[in-house]
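Novice: predicted model follows, preceded by the sequence.
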Amino acid sequence: MAQIELTCGDILALRADALVCPAHKHLIRGRGLSAQVYDRGGAALAAACEQQPECAVGEARLTRAYSLPVKYLLHTVTPQWSSGDQWGAQALVELRRCYESVLSLALQNRLKTLLFPALGAGTNRFPHEIAAHQALEVLLEHVGEFDKLTVCLHTPTALAEWRRVGKRFFGG
């Protein structure tokens, strides 16, 4: 049975069938990891993204990865964290939907190894504890459908937080 691997480092140096990329609704160059992906993917990726329909928050789109060390990119538009105010519950539902949409699209395209960043926890400001809980809950529901699911965190502090959440809530 597949496991969820939590690691820390440069996600763009890892290999898998697909990399999950936080996206802008028009699949244009965004900030953070999105900017790095688009810079590496170049004009070919930008042209492929222009052919995709608009992507609402929580949805996912698939493109080739071009010059990246993965075959495909699974683009998903993550919600903005609003500091837990009255819209916080909606943001949690939308973040879960990002993971569910990505996993569904991956299965439809027979992708068996996926690389995830901490969706929502970068420029969209979800606290890692909250992002980790939502992600791990969804990923654990589907882990048996894949060969390998890897969550690559940007810092050792984030990795420690995700591991703490995994152990506390999911016994991992």
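Specialist: Received the coordinates, thanks.

Novice: all contacts plus neighbour counts: C-alpha atoms, from now on.
Specialist: Will do.

Novice: wait, a strand at L74?
Specialist: Yes. Per DSSP: H, G, I helix; E, B strand; the rest coil, L74 lies within a strand segment.

Novice: what's near enough to touch it?
Specialist: Going by C-alpha atoms under 8 Å, 6 or more residues apart in numbering, L74 touches A18, L19, V20, C21, A60, R61, L62, T63, V102, L105, A106.

Novice: now I11: how far from A56?
Specialist: Separation of I11 from A56 (C-alpha to C-alpha, to the nearest Å): 24 Å.

Novice: cool, R29 as well?
Specialist: From R29 over to A56 the distance is 16 Å, taken as C-alpha to C-alpha.

Novice: my guess is E59 contacts R96. True?
Specialist: No. Contact criterion C-alpha atoms under 8 Å: E59 and R96 do not qualify, at 10.4 Å.

Novice: which ones among the contacts of L74 map onto strands?
Specialist: Among these, the members falling in strands are A18, L19, V20, C21, A60, R61, L62, T63 (criterion: DSSP state E).

Novice: drop anything exposed from those residues.
Specialist: A18, L19, V20, C21, A60, R61, L62, T63 (16 or more other C-alpha atoms under 10 Å).

Novice: ok, these vs A135, which is closest?
Specialist: Proximity of these to A135 (C-alpha to C-alpha) peaks at V20, which lies at 12.5 Å.

Novice: what's the closest non-adjacent residue to the closest one?
Specialist: Nearest-residue entry for V20: L74, 4.6 Å, with adjacent residues in sequence omitted and distances by C-alpha to C-alpha, 6 or more residues apart in numbering.

Novice: dropping in the other structure now:
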Amino acid sequence: MRLLKADITKLEVDAIVNAANGALSGGGGVDGAIHRAAGPELLAECRTLGRCPPGEVRVTQGYRLPARLVFHAVGPVWRGGEAGETDQLAACYRHCMELAREHGVRSIAFPAISCGIYGFPAEKAAPIALGIVAEMLPESGVEDAIFVMFDPGIERAYERAFVNTQPNG
């Protein structure tokens, strides 16, 4: 596992994870960037999948992206922490790792799901994300799990949590 400050749409990995909305329709932030970079074929495929509830993930082709696949993970909107947000966020990462195994993904890049406009506090999200991926990594077949940061505050939260997920952390 590693942290990287980069543009997720330019990474040459088997799969990238999209912090998607429930309609899988593109939008702002990383979702909009992925849809723009992949081209209109991505939205056309997403439209065939219907809605996706929080905590679940849908898979599409990568189209014009360097990544072969896009895992559209719908994270929870933060409502104070008492509405199942933690479980829904954990389910996103768990499902991504299960799908990685099913699709033979060796390299995967994750954004900070729900930490942008959905308002999930990064200091709460980072240990969940890193912990689940670290736990599932040995059985997944994934050799390179990358957490892509875009915001300095989120990056610091992930750096702190990353130290604590290491064997000597």
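Specialist: Thanks, I have it. For clarity, every value in this text was computed on a predicted model and none was experimentally measured.

Novice: C152 of structure 1 belongs to a helix?
Specialist: No. Read with three-state DSSP, C152 of structure 1 is strand and lies in no helix.

Novice: distance of the aligned partner of it in structure 2 from A6 of structure 2?
Specialist: Alignment note (TM-score structural alignment): C152 of structure 1 maps to V148 of structure 2. According to C-alpha to C-alpha, V148 of structure 2 stands 6 Å off from A6 of structure 2.

Novice: between the two, which one's more packed in?
Specialist: Taking neighbours as other C-alpha atoms under 10 Å, V148 of structure 2 and A6 compare with V148 leading, 22 against 12.

Novice: show me the contacts for that one.
Specialist: V148 of structure 2 sits next to L3, L4, K5, A6, D7, I8, A109, F110, P111, A112 when contact means C-alpha under 8 Å, 6+ apart.

Novice: quick one, strands of structure 1?
Specialist: Using DSSP E, strands in structure 1 cover 4-8, 16-22, 60-64, 70-76, 113-116, 148-153.

Novice: mind listing the helices for structure 1?
Specialist: In structure 1, the segments counted as helices under DSSP state H are 33-50, 88-108, 128-142, 156-170.

Novice: could the ones you listed go into TSV alongside distance to T78 of structure 1 and mean neighbour count?
Specialist: Output for the helices of structure 1, formatted as TSV (distance: least, C-alpha to C-alpha, whole Å; neighbours: other C-alpha atoms under 10 Å):
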stretch	distance to T78 of structure 1	mean neighbour count
helix 33-50	11	17
helix 88-108	6	19
helix 128-142	11	18
helix 156-170	18	16
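
Novice: could I get these as JSON lines with distance to G122 of structure 1?
Specialist: Below are those laid out as JSON lines (distance: least, C-alpha to C-alpha, whole Å):
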{"stretch": "helix 33-50", "distance to G122 of structure 1": "8"}
{"stretch": "helix 88-108", "distance to G122 of structure 1": "13"}
{"stretch": "helix 128-142", "distance to G122 of structure 1": "9"}
{"stretch": "helix 156-170", "distance to G122 of structure 1": "11"}
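
Novice: circling back: so for E129 of structure 1, which of the strands of structure 1 sits nearest?
Specialist: strand 148-153 (12.5 Å).

Novice: quick one: that closest one to structure 2 mean distance?
Specialist: Superposing on structure 2 places strand 148-153 of structure 1 at an average distance of 0.5 Å from its equivalents, by mean C-alpha distance after the TM-score superposition for structure 1.

Novice: what do we get in structure 2 for the residue nearest to V20 of structure 1?
Specialist: In structure 2, L74 of structure 1 lands on F71 (TM-score structural alignment).

Novice: wait, V59 of structure 2 touches V70, no?
Specialist: Yes. Assessed by C-alpha under 8 Å, V59 of structure 2 is found in contact with V70 at 5.8 Å.

Novice: next up, the contacts around Y63 of structure 2.
Specialist: Shown in contact with Y63 of structure 2 (C-alpha under 8 Å, 6+ apart): A38, G39, E41, L42.
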